[in-house]
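Participant: here's a sequence, model it:
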Amino acid sequence: MEIYLQEKKEEMLQLIEQLVNIDSGSYVKKGIDKIGSILKEKYEELGFIVEVKEEKQYGNNLVIQHKEAKDPKIIMVAHMDTVFPEGTVAKRPFRIEGDYAYGPGVVDMKSSQVELLYALKALILSGTKGYENVQIILNGDEEIGSPSSRPLIEEKSQGKEYALIMEPARKDGSLVSARRGGGRITLIVKGKSAHSGIEPEKGRSAIEELAHKIIELHKLNDHEKGISVNVGLIEGGSSVNTVSPNAIAHVDIRISEMDQADYLNEKIKEICSKAYVDGTKVIIEGHITRPPMEKNDGTENLLHVIEDVGKEIGIQVHDTATGGGGDASFTSAAGVATIDGLGPVGGNAHSDKEYMEIHTLPERTLLLARTIERLSR
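Facilitator: Have a look, this model is predicted:
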């Protein structure tokens, strides 16, 4: 397998270039679906059955497994969408400089798509049956919280023993064994307008009320326990000489343990139930949508398997926790032993400096193929 993957490195890079040079931001449905059709054809050539789950608003989701598969025990998830708007590719298409490949979504996660495909190719050519033990979900909305694909991932996680999630490895090559969960809430504060010079006493400032609430919300932060509450955007008011009749806060919440969700929900309700400025009221919208991926015994055991495989092929495997959310949270919450970050090494995702380290492409593909093989014995 190792020789085969080294020989196929240029071919893999050509496919990565093709995928990167298609705009596929989460709201660019036509681009996501184009990537889906390219990958569908590639998998069907290998004897896989591809079921297209049509979506009206977001990119279609694909469910893939080999025609000989009977009861696959490994679920693999890789997203086709990026964070970049339509037109990004025209400004900075795929390019290679030295040992680095650049372009929108090159590491998060179009290189992972190619790695997954070629890992299965390598397994088929080697004569092992690991490729029959996987069920793959390629989704089109991960970067916006997987609104359409989450139920699909949760459904297909049932009965699985292992989940291998294809987000890129961290900059230092680490796999991801824990992720924070979280969500977004919006506070909409209603007050009463009044002229701030003529009759300010008749007004009820929504901005003043929101200011009190922001201070209380930020007191909920407990970074040692992995709780983060951040009011990242605020808006409100109608003019500088008017007591504000409205104000809005957009709040990002992160948690490390599932029971923290109930705690924060109660605390936020408590804060919002009290009016600091008489005559104002608040509406809460949104909630915690993504459970955390907790490092449990199943994760530890799966990690040890991957570490052993790494030793066999000369890769030292490390793991880390990350604050970002991902689809690994859904498989983990479903009780499936989950490891994330199995894609190639790279960094600066979601920016115009996003890169992938080319030399890690064949070696991480080999690590993935050998891991599937080991888990399928």
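Participant: contacts and neighbour counts: CA atoms only from here.
Facilitator: Fine.
Participant: residues in contact with the residue lying closest to Ser148 once chain neighbours are set aside?
Facilitator: For Ser148, ignoring the flanking residues on the chain, the nearest one in space by Cα to Cα, 6 or more residues apart in numbering is Asp141 at 7.0 Å. The contact partners of Asp141, taken as Cα atoms under 8 Å, 6 or more residues apart in numbering, are Ser26, Tyr58, Gly59, His79, Met80, Asp81, Pro147, Ser148, Ser149.
Participant: same check, this time on Ala178
Facilitator: If a contact means Cα under 8 Å, 6+ apart, then Ala178 has Pro292, Met293, Glu294, Lys295, Thr320, Ala321, Thr322 as its contacts.
Participant: quick one: it and Ala328, what's the gap?
Facilitator: 9 Å (Cα to Cα, to the nearest Å).
Participant: could you also give me the structure for this next sequence, so I can compare it with the first?
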Amino acid sequence: MNFKELPFDSNLMLAGLKVWVECESPTFDPASVNRMMDLAAYDLAALGAVIERIPGRMGFGDSVRARLPHKDMGKPGVLVSGHLDTVHPIGTLEKLPFRIEDGKAWGPGIQDMKGGNYAALEALRQIVKAGLDTPLPVTVLFTPDEEVGTPATRGLIEMEAARNKYVLVPEPATPDGGCVTGRYAIARFDLKTIGRPSHASWALKDGRSAIAEMARRILDIEAMSGEDCTFSVGVFHAGQWVNCVSSSCQAEVLSMAKRQADLDKGVEDMLALNDASGDVVFEVTRGVTRPVWEPDADTLALYEITREIAAEIGFDMPHCSAGGGSDGNFTGAMGIPTIDSIGVRGAGLHTLNEHIIINSLAERAKLGAGLFLRLT
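Facilitator: Coordinates of the predicted model:
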């Protein structure tokens, strides 16, 4: 049987995906992430996969590793690397409920990246049901912390990738429906200002505001952005009482660069901002980093196979290097042939408009099945 003959049905897939989407799984709620891992582990176990539950660490949820039955199980094969955490806090379903309208489906995490993960699983389900054998053994690894830079499971992903010949990352498709064959570098920084407290009305002049200093620093940092390296502040925490001059403020910075040298320079510039000379101390600490992934000949060869399969299905699949960051940064930078963003089409990821194009579920599941059955 040819992979194009497998009976993929987007509406049937959507019914299964709905269960996943309605299991909210924000990164910083490990119990909720673990409930999502339970659902994925069950669906994978139903395929006959050997399931390993890997305990979480650093305050994050667990990971699930599943190895599909194969005569060469344990030998280098195909790794599907995906995350099941989302940026949406518990309760988002009240604002962004699962709903269907005009060929689209909405819900928290449905595009990033539960839809793509589910499509990959459906590809394997139809292959198993048809009694087909993949040339290479397939491993699926679902992790809990990608949305915060993968601080807890980077080593797990890299070690698993090193055991395999190819890595497939079903992150959302690019806006033009394409895939990603390279990613820009990402670095995170933690900022802290330490001021001097005082009563905001009785003794305002005696205080030194950590908030005011952080505000000035944020403007300076974001002004450092250029074509080759950008800086943006996305998190800001400070204050508890309006009648107190703040003594502490924290913020987080995300930096993106197209080349590793540009990121290295950006890191150097950020760390040079540490300053204890004034009335308010300014501290900069480097957080997690995703390396630049530049496509090599092996990744481009994998892309050509992917493009050919897409053409056989009936759609065009361009490719590009992209920002955003994913766990493909790690595997691609290791030199392992990696194809990223082969997941569902949609828009609005990380917002209350996050949705997918429903018919892309069958389209991307069929693409995944083609890859599983063709890669050697």
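Participant: residues near the equivalent of Thr153 of structure 2 over in structure 1, how many?
Facilitator: The criterion is TM-score structural alignment: under it, Thr153 of structure 2 has Ser149 as its aligned partner in structure 1. As a burial measure, Ser149 of structure 1 scores 25 neighbours (other Cα atoms under 10 Å).
Participant: with Gly98 of structure 1 instead?
Facilitator: Count around Gly98 of structure 1 with other Cα under 10 Å applied: 8.
Participant: now do Ala223 of structure 2
Facilitator: One way to gauge burial is a neighbour count; for Ala223 of structure 2, by other Cα under 10 Å, it gives 12.
Participant: ok, and the closest non-adjacent residue to it?
Facilitator: If the residues on either side of it in the chain are set aside, Ala223 of structure 2 comes closest to Phe231, at 8.0 Å by Cα to Cα, 6+ apart.
Participant: contacting residues around that neighbour?
Facilitator: By Cα under 8 Å, 6+ apart, the contact list for Phe231 of structure 2 reads Ile221, Glu222, Ala223, Met224, Ser225, Val253, Leu254, Ser255, Met256.
Participant: my guess is the match of Thr153 of structure 2 contacts Asn61, does it?
Facilitator: Yes - in this structure Ser149 of structure 1 lies within contact range of Asn61 using Cα atoms under 8 Å: 6.8 Å.
Participant: joint contacts of these two?
Facilitator: In the contact map built from Cα under 8 Å, 6+ apart, the residues linked to both Ser149 of structure 1 and Asn61 are Asn139, Gly140.
Participant: Ser256 of structure 1 reaches Pro292, doesn't it?
Facilitator: Yes - because the distance of 5.6 Å satisfies Cα under 8 Å, Ser256 of structure 1 is recorded as touching Pro292.
Participant: higher neighbour count, those two?
Facilitator: Taking other Cα under 10 Å, Ser256 of structure 1 and Pro292 do not tie; Pro292 has more neighbours (29 against 25).
Participant: looking at this, Met270 of structure 2 is in a helix?
Facilitator: Yes - inclusion of Met270 of structure 2 in a helix is indicated when DSSP: H, G, I helix; E, B strand; the rest coil is applied.
Participant: got the contact list for it?
Facilitator: Contact criterion Cα under 8 Å, 6+ apart gives Ile221, Val284 as the residues in contact with Met270 of structure 2.
Participant: what does the one 10 residues further on give?
Facilitator: For Val280 of structure 2, the contacting residues are Thr193, Ile194, Gly195, Arg196, Arg208, Ser209, Ala210, Glu213, by Cα under 8 Å, 6+ apart.
Participant: how far away from the center of its chain is the helix or strand hosting the last one?
Facilitator: Looking back up the chat, that one is Glu213 of structure 2. With elements taken from DSSP states H and E, the one containing Glu213 of structure 2 is helix 210-222. Its chain's C-alpha centre and that of helix 210-222 of structure 2 lie 29 Å apart, by Cα atoms, centre = their mean, to the nearest Å.
Participant: identify the residues contacting that helix?
Facilitator: When contacts are defined by Cα under 8 Å, 6+ apart, helix 210-222 of structure 2 is touched by residues 192-196, 230-233, 238-239, 245-249, 270, 280.
Participant: buried ones in it?
Facilitator: Of the residues in helix 210-222 of structure 2, Ala210, Ile211, Glu213, Met214, Arg217, Ile218, Ile221 count as buried by neighbour count, 16 or more other Cα atoms under 10 Å.
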